[in-house]
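Asks: pasting the sequence and the predicted coordinates here, then a few questions.
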Amino acid sequence: MSYQTILYEVSDRIATLTLNRPDAMNATTDEMYQELQDLIPRIAADRDVACVILTGAGRGFCAGADLKARKDDATPLERRARHRWILKDILEPLYRLEKPVIAAVNGAAAGAGFNIALACDFIIASEQASFIQAFARVGLVPDLGGLYLLGRVIGINKAKELCFTARKVSAEEAKALGIVNHVVPHDRLLDEARAIASKITAASPTAIAMTKTLLDKSTNATIDQMLEYESYAQTIAYLTPEYEEGVLAFREKRAPDFAAAARR
């Protein structure tokens, strides 16, 4: 399927998904959400994809919702149905994707754009990137998972400050707050993201999938629950061809080919 608002390519088991409305700073529209709704399950099912990089075309990552595309005549029930569609069919599948997703934030990540980046597993930011929970400026409540995700990343008190004041956060401050993992030169952003993605693609896809799922559960689980989850996951891992390949490669003093093993 060809897309109008996103670009998508796969190379060396790394998928690069680019929000592609540069004239509008990649602001989201229903068309973009529909295309993401189609693409995310395809990524999940594609055995040739082991890691995803999500970025934006042009000067910005994502400026949030495109207010020019809003439907002024929509009823409250219609608006709620639309938001539930976006959250359940786009945001949640992105968050739960059992493949690591790296947000490569190349410019402004505002409103929904900020929260889309938070739904990824971690963020690499250009030195030109900025982050803003802009909702209060237009009388709205943070959405796209922001009320769930932001506090878990930086703590509730700091999350309240960013949401209440709607102030812009630089890439360096975002790193200090724990929002961003790495700040890199603007012209090196995708290269650095691909370098990290390459390390991920060299690992066992089954082990990475289980590790991601269990780490996400750990924020709301007890120690007893996590130890039980770990015991089940490790038992499964011992039974995979990837584990056999890892042991054999260790004995033969070579790099393991986990991608090939996963296909056996």
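Replies: In hand now; what should we look at? Numbering: from 1, shown residues only.

Asks: going forward, measure contacts between C-alpha atoms and count neighbours the same way
Replies: OK.

Asks: so how far is the host helix or strand of Leu36 off the chain centroid?
Replies: Under the criterion of DSSP states H and E, Leu36 resides in helix 30-45. Put simply, helix 30-45 sits 13 Å off its chain's centre (Cα atoms, centre = their mean, to the nearest Å).

Asks: who are the packing partners of it?
Replies: Using 3 or more Cα pairs under 8 Å, 6 or more residues apart in numbering; DSSP states H and E as the contact test, the elements touching helix 30-45 are helix 92-96.

Asks: which other helices and strands does the helix it packs on contact?
Replies: So helix 92-96, by 3+ Cα pairs under 8 Å, 6+ apart, packs with helix 30-45.

Asks: beyond the helix it packs on, next helix or strand please.
Replies: Later in the chain than helix 30-45, the nearest helix or strand by DSSP H and E is strand 51-56.

Asks: ok so, going back, and the angle for the helix holding Leu36 with strand 51-56?
Replies: 170 degrees (axes from the mean of the first three to the mean of the last three Cα atoms, to 10 degrees).

Asks: okay, now the one to match up with it:
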Amino acid sequence: MSTVIMESQNNVSYIYLNRAERYNALNKEMLEELLKVLETVEKNDDKVVILAGYGNAFSAGGDVGMMKDFADKAFFDGVMKTIGKIVLKLYMLPKIVISAVQGSAAGLGLSIALTADYVIAQNESKLGMLFIGIGLAPDGGGHFLLKERLGTNKAKQFTWGLKQVGGQQAKAMGLVDILTDKQVVEEATDMGQKLLTTPLTAILKTKMMYHSKQKETLEYYVEEERKAQWELRHTEDHQEGVQAFLEKRKPVFRGK
């Protein structure tokens, strides 16, 4: 079964994360499938892309079960390279990208959601960066994407605070653009169809002017995040964070 599903309907490409039983936690296979799907979507004629997740979450983030394999540097570098390609591909797509967030968007899942031009979320959704909870720093361009939406100080404090904010607070902060009580993909589809009646060529020109200028900065953050994660995964705090997560208890960090 594919872990990422792509459909094209009425000039809109729908990309669904498809590990509902794991809250769409992103493992190596899923990341590689997502990159392949994005490469396909990049070449099609659809001008709107909707990112969503099947089940009760957009994405719970990176699959913690993958952490044990990160001891292998080649495995780690391969995964981080794939993540970097996904984020840059999404950010630089010459299409309007809409994230449709239901349930949780956490960690890497939130980074991917924030690559979009519009983030639509249900009122009961929960958004959080949460990497610090297992002794890691954000990746998937999370530093850059939070800075773009919140500014540097609020981005730092949001990351450090280990908060998952609800829809109303996320919108007030600027993490979310539109809240809905409707089925979130339905809301995103309505927006997509409205966008298709606008002068999209001009709209996409403005997008690409902004994003082309920022591409090098995003590449810098992606690379620095890769270096930081390799260093941090060898810390005592990271080992404790993962162990506490697996044992469903509160971690005891020592700043080491």
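Replies: That came in fine, so what should we check first? It should be emphasised that the depicted structure is a prediction, and the values quoted were computed from it without experimental measurement.

Asks: residues in the second structure aligned with the helix holding Leu36 of the first structure?
Replies: Using TM-score structural alignment, helix 30-45 of the first structure corresponds to residues 28-43 of the second structure.

Asks: what's the mean deviation for that stretch versus the first structure?
Replies: Aligned to the first structure and superposed, stretch 28-43 of the second structure gives a mean residue distance of 1.1 Å (mean Cα distance after the TM-score superposition for the first structure).

Asks: next, the buried residues of that stretch.
Replies: Buried residues in stretch 28-43 of the second structure, counting neighbours by 16 or more other Cα atoms under 10 Å, are found at 28, 30-35, 37-38, 41-42.

Asks: would you list every one of the strands in the stretch 151-256 of the second structure?
Replies: Along the stretch 151-256 of the second structure, the stretches classed as strands by DSSP state E, counting those that start in this stretch are 165-166, 178-180.

Asks: and the last one, what does it pack onto?
Replies: Secondary structure elements in contact with strand 178-180 of the second structure, counted by 3+ Cα pairs under 8 Å, 6+ apart, are strand 118-122, helix 167-173.

Asks: right, so of the strands of the stretch 151-256 of the second structure, which gets closest to Gln239 of the second structure?
Replies: Between Gln239 of the second structure and the strands of the stretch 151-256 of the second structure, the shortest separation by Cα to Cα is 26.0 Å, and it involves strand 165-166.

Asks: equivalent range in the first structure for that closest one?
Replies: Under TM-score structural alignment, the match for strand 165-166 of the second structure in the first structure covers residues 169-170.

Asks: what's in contact with that stretch?
Replies: 128-132 (Cα atoms under 8 Å, 6 or more residues apart in numbering).

Asks: what's the burial count for the alignment partner in the second structure of Val141 of the first structure?
Replies: Aligning on TM-score structural alignment places Val141 of the first structure opposite Ala137 in the second structure. Neighbourhood size, Ala137 of the second structure [other Cα atoms under 10 Å]: 21.

Asks: with Ile50 of the second structure instead?
Replies: The burial count for Ile50 of the second structure: 23, using other Cα under 10 Å.

Asks: hmm, Tyr14 and it touching each other?
Replies: Yes - taking contacts as Cα atoms under 8 Å, Ile50 of the second structure lies within contact range of Tyr14: 4.8 Å.
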